[in-house]
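[1] here are the coordinates; sequence isn't available:
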């Protein structure tokens, strides 16, 4: 009956977010120009999501019907299509709720910044917290309710009771639906926001020499809308998919652990453990959120770190007692007897891997850190040297995280086999609630600064929002690194679950078909990234031409006597995102099918390995390079010392840094973060079709 406790906890967490939302809505939203701009942003974001979800609803229905039609009774059931629809709808809901609270929090953060930095952090972080807890609560509820329903399906449909293995195989549809919608949301939102951002920067800041978020820039509203549909709604759907996929993959691998005498709800505790860890992480994310406080002269980054590390430490302590309660002293994994304490060690390994990778990424992308300072100083000789420096930083930044990941995998495997690796991933994802809260606070602060600029508020207001925005750039880079690391461990767990589902014991790399699959898999993230980046480039080109046209044809726009046509730029971004998100999504869904049905299940295993290795490298490289370029540009706001002279915004080195930032924009906000969904989604598709494939 403990599963009911998890369901109740999920409901209580949603009630918590309801009251936090009421608190945000009760904060003053300013007046006049501020509320007008905020309404433009909210309306634009809602309009895009409606158009995107309307287009995706057709895709969801078609795939659900196909899944139900292809399901084999002995291996699956037509209800896998229902699970797919539920997963897609829950993923869409997670993104929508995040976007909704973000568009309420942004203007209220601006108003709070007129009072104090502490108040501005309270509002922006609370907005992010609502999103983070909603994502986790919806994920726990979806998985728990479906597991309970499918485990007792015989009482509803009058059929033979399902084995747990069949329950989990049908639930894979839930994960597939969540990840599929997340991919389209992430790619579509990324194209939208970066088309507007690049267009606004290149024409506004570089050509016209006007400040960022200047109301005279026609693309400025689309840029702020993009922060919500890409960095909030897209990220919400992304982390929702990662969260449920990690838990479900670990539950599948729990089948390899022999049943314990400490029975939990009549089900092997190894299967239910990831749900219990997720529940603990949810509770401690909420508790740790109250640790995030900052004085007027304090550091928001330190305050956020206190909350993050607080959640990690509390979850680590609680996991020991959860595992001790659920398991005997010794357990049997694939015929080997190991101490149950080894499972606890696997959780700690996962938490440590996530924390260490976050610290490394903060070093490579943090403002005023060595790598970012080097990029800023390289701007002295132009955009080309700035770009070269950023590329090198991005490449260097893959080394240490990959070593940490590799050691984590080895140690977790030594502790409890592949189940240990999956549990490490579950441990890392346990604190998703506060991790996502910290991530979502960034675009809220960014929007707050944009509103302050467009509403012509006093300089000290923008200074406070800039402090939060700068921290947000770093937390966003850390959040993306966390998502990539968790995706890597999750994908490895899913790879193992695929082998378990397909009945493969080994994958022979000397087999020509396997080698071909490996190479095709290694190529796939490059092809995927190419289409995503090309989409941003083409869309940004259209945006640049439109902004130039308005500057040229709308008389008085530069003098502030005429208003820019914001709607035209919003329309360009919307149409571009909806048109260009299809091809990258199709690659993720069709390539596993093509490889599997033409080369066989062993070759598909090689394909999954290729996607995993290549995708993780590309994701770290692109996300970190983009984050470093962004903060190198931000350094010019306070001045960069180059050869004994300080350079500020508007200087030639600053303009070079802006160009570098525009190159990094699609890296860090479109293709880079989308890759972590790609490497998971191909594994889920492989698990769904495994029983239909030939062995060769």
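    Thanks, I have it. Here the structure is a predicted model, which means the values were calculated and not measured.

[2] can we go C-alpha only for contacts and neighbour counts from here?
    Fine.

[3] where do the helices sit along the stretch 101-250 of the chain?
    Remark: helices assigned in the stretch 101-250 of the chain by DSSP state H, counting those that start in this stretch are 117-151, 153-157, 164-199, 220-228, 235-253.

[4] do you know which of these lies nearest residue 675?
    Proximity to residue 675 (Cα to Cα) singles out helix 164-199 among these, at 8.7 Å.

[5] tell me the angle the closest one makes with helix 235-253.
    160 degrees (axes from the mean of the first three to the mean of the last three Cα atoms, to 10 degrees).

[6] longest single helix anywhere in this protein?
    helix 459-502 (DSSP state H).

[7] and the angle from it to helix 235-253?
    Using the same axes, to 10 degrees: helix 459-502 against helix 235-253 is 30 degrees.

[8] ok, then the element right after helix 459-502?
    Note on helix 459-502: by DSSP states H and E, the next helix or strand toward the C-terminus is helix 512-553.

[9] which other helices and strands contact that following helix?
    Applying 3 or more Cα pairs under 8 Å, 6 or more residues apart in numbering; DSSP states H and E, we find helix 512-553 packed against helix 164-199, helix 566-580, helix 582-599, helix 601-635, helix 652-666, helix 672-689.

[10] so that helix versus helix 582-599, what angle?
    Here helix 512-553 points in a direction 170 degrees away from that of helix 582-599 (the same axes, to 10 degrees).

[11] Also compute the angle for helix 512-553 relative to helix 601-635, please.
    30 degrees.

[12] Turn the helices and strands packed on helix 512-553 into a markdown table, columns for distance to residue 696 and mean neighbour count.
    Putting the helices and strands packed on helix 512-553 into a markdown table (distance: least, Cα to Cα, whole Å; neighbours: other Cα atoms under 10 Å) gives the following:
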| stretch | distance to residue 696 | mean neighbour count |
| --- | --- | --- |
| helix 164-199 | 23 | 29 |
| helix 566-580 | 35 | 21 |
| helix 582-599 | 7 | 19 |
| helix 601-635 | 6 | 28 |
| helix 652-666 | 39 | 26 |
| helix 672-689 | 15 | 29 |
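
[13] A further structure is provided below for comparison with the first:
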């Protein structure tokens, strides 16, 4: 089978295409064969014109987006007004603040160069107009900057809130309720900023570009996804290198508690919580929000015309209002667990979103496809009710969020059987802990993947038209987006509670009820983080599936412009070249996860050596007469995490380009399918197995199976050490990886078609492009693998040998 089987009417494949015969007398010649019409007809983006009422609606959405930012500012003032505790606590917090800020500043300087290069490369990609090309590149920077702002804000506030949560927990009366409120409203700030900036950027593009907005939004989503992936990978390597190193030397070798100030890695561990879990995850959820909106607007324009362009803005605008409700009603009740309180607020917020979206769909959308404006004639003739289709799709997305919350909570909460089974296995050693955790992760991945698949298929069945069905899948993602404000609050709650407990333990000023409150909040935070990872994975699958429609549209538009068709066999899954693409896509996910985990292993090895060196060189550390050198460990984690960014970045960006130019657009579609399927399973497995190991350790530390210092405790610490890079580095980074690869494919698909169809004798050029991309990836992987995990103890400079 050829790289891309195409044909043009009246063209024999040699020389320039012959012109169409002049019209007259008979019907106008059909410029495209039937097969090409099937590919391009329903997927082409129409140049819509918005009227005054449409612009008023978009302006209202902009106002709601700005209102979310105002609410976030109000919450910031409330959080910062809380007490900061003792001078010792403030000193520890300042060290964490300085380390986190220094890391992110260095990371942003590194990524700024990469962003500028991508900004310039986007100009080289095909576009329907110069205005569209410029807008796509400019809003790529908007997406990247917004992602960076969200990440930095999450870090900045969490490093100040952790101190206040610890101080509140130590208050003699009402400390539990106050500490929980501060932690959750800190997350509320990040949540309001995420949905505010995401909705603001999207609505701004629609306001400025109207019918051209979907194509410009590709750049916005790509910028958000690319930067989020880098922040997730870099922050994940930093936090887990410090965490693993601190646990292996402190807990296992020296038998001292977690966050003991005598451990030189404790400050780096707390810094890592903020640059990985706060900054990285906030940026990840922002790009999920942005990319899902991008896919919805692109597909909505083709399926529902003007209403399809605007309705995806209405749904997340409703989510802003319900997110405010969810944040403000979250409070601890006497005799009620913190997780129960948080879940209740989530359910109420989700229910309110569902009701409001139902009203919006029935009021805004017409009762028949004939009532839609700016759509193709074939769409007007479809049977059914577009309002009902949109309503059910949105409700599917909201229900998906609720089900994943329950499912993930079951597999990772301390009171549930899976985590208790992992804890029980600790009585027979670390090997059984690791094996039981693996089984929990594998089993949970099956159920979660089936639930996500059921949601996608349910949305797909809502219409017999492929364009409308894909738009329904995107709307399911929009429905899930209505919960993102609360989801981000739940996620940030975790590292804030974890840091608060660390500050309390390092200060040595907590005992009794204050310490118990922070232990409870930390365990709840582990579960909420696992839940948000599950929902982030669901958004990745929904967005990536919807982006398949955008990919299809990009190919159809390019072919229509060239007057060519593509052979249907190019997209059949049983075609050998497509199966090759599926296999490569699946393999890239494995390679990406392996690189991330290996990077943590190398960096953690350097941390282990440095902490051991300090205990050996400074005997007074153990009795408190000498102070550990915290800054050296922070420097190691910063250096190693930033050094590892290039390889996964090149893999995500260049692999789709290599497949597209080397094998064609059909195998590239297979590549995306393989990556989505395997990536979803891999991410769920990594997140849930890691969460189960972490909470099994908490279970033992609470006194089960011998408690702290027992052999069972040592076994669960080893299990948690294995799970750390699973749940906080490789697993979460797969989410932005899937969307980066999808968006790169959407962006390069027209170029692949143009080179393949529009340029005769282009095989050498395609081969050169593919070989260069593969060569760059191979070189980056080889360089990465040459960094040995062994530590050159004789050098004394903490460098890795290799």
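    Noted; the coordinates are in hand. Since this is a predicted model, take the numbers as computed values, not measurements.

[14] circling back to that earlier point, switch the helices of the stretch 101-250 of the first structure over to a markdown table; also include distance to residue 452 of the first structure.
    Below are the helices of the stretch 101-250 of the first structure laid out as a markdown table (distance: least, Cα to Cα, whole Å):
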| stretch | distance to residue 452 of the first structure |
| --- | --- |
| helix 117-151 | 12 |
| helix 153-157 | 55 |
| helix 164-199 | 18 |
| helix 220-228 | 12 |
| helix 235-253 | 24 |
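
[15] closest one to residue 678 of the first structure among these?
    Residue 678 of the first structure lies closest, by Cα to Cα, to one member of the helices of the stretch 101-250 of the first structure: helix 164-199, at 7.2 Å.

[16] Might you calculate how far the closest one sits from the centre of the chain?
    10 Å (Cα atoms, centre = their mean, to the nearest Å).

[17] List the contacts of the equivalent of residue 638 of the second structure over in the first structure.
    When the first structure is aligned by TM-score structural alignment, residue 638 of the second structure is paired with residue 574. Counting by Cα atoms under 8 Å, 6 or more residues apart in numbering, residue 574 of the first structure touches 48, 192.

[18] cool, residue 533 of the second structure as well?
    So residue 533 of the second structure contacts 684, 687, 732 (Cα under 8 Å, 6+ apart).

[19] Could you check how far the corresponding residue of the first structure for it is from residue 674 of the first structure?
    Residue pairing (TM-score structural alignment): residue 533 of the second structure is matched to residue 480 of the first structure. Distance, residue 480 of the first structure to residue 674 of the first structure, using Cα to Cα, to the nearest Å: 10 Å.

[20] Also residue 156 of the first structure?
    Applying Cα to Cα to residue 156 of the first structure and residue 674 of the first structure gives a distance of 39 Å.

[21] residue ranges of the helices in the stretch 51-200 of the second structure, please?
    So, for the stretch 51-200 of the second structure - with DSSP H, counting those that start in this stretch - the helices run 52-80, 87-122, 130-169, 175-209.

[22] any idea of the angle the third one forms with helix 87-122?
    Orientation note: helix 130-169 of the second structure sits at an angle of 170 degrees relative to helix 87-122 (the same axes, to 10 degrees).

[23] what sits against the most centrally placed residue in the second structure?
    Geometric centre of the second structure, nearest residue: residue 284, 3.6 Å, by Cα atoms, centre = their mean. Residues in contact with residue 284 of the second structure (Cα under 8 Å, 6+ apart) are 225, 228-229, 232, 735-736.

[24] rerun at 10 Å
    By Cα atoms under 10 Å, 6 or more residues apart in numbering, the contact list for residue 284 of the second structure reads 147, 150-151, 194, 224-232, 277-278, 290, 488, 533, 536, 732-733, 735-736.

[25] now do residue 649 of the first structure
    Taking Cα under 10 Å, 6+ apart as the criterion, residue 649 of the first structure is in contact with 205, 209, 211, 633-640, 655, 657-658.

[26] what's the closest of the residues you listed to residue 33 of the first structure?
    Checking the contacts of residue 649 of the first structure against residue 33 of the first structure with Cα to Cα, the nearest one is residue 211 at 18.0 Å.

[27] Identify the residue spatially nearest to the equivalent of that closest one over in the second structure, adjacent ones excluded.
    With TM-score structural alignment defining the correspondence, residue 211 of the first structure maps onto residue 257 in the second structure. Once flanking residues are discounted, residue 257 of the second structure sits nearest to residue 251: 6.0 Å by Cα to Cα, 6 or more residues apart in numbering.

[28] hmm, back to that, what residues do residue 480 and residue 674 of the first structure have in common as contacts?
    Joint contacts of residue 480 of the first structure and residue 674 (Cα under 10 Å, 6+ apart) are 235, 619, 623, 668.

[29] What is the neighbour count of the corresponding residue of the second structure for residue 251 of the first structure?
    In the second structure, the residue paired with residue 251 of the first structure according to TM-score structural alignment is residue 297. If you count neighbours by other Cα atoms under 10 Å, residue 297 of the second structure ends up with 32.

[30] mind listing what residue 297 of the second structure touches?
    202, 206, 213-215, 217, 291, 303-313, 471, 474-475, 550.

[31] From residue 361 of the second structure, how far off is it?
    Residue 297 of the second structure sits 16 Å away from residue 361 of the second structure, taking Cα to Cα as the criterion.

[32] was I right about residue 209 of the second structure contacting residue 216?
    Yes. Between residue 209 of the second structure and residue 216 there is a contact at 7.9 Å, judged by Cα atoms under 10 Å.
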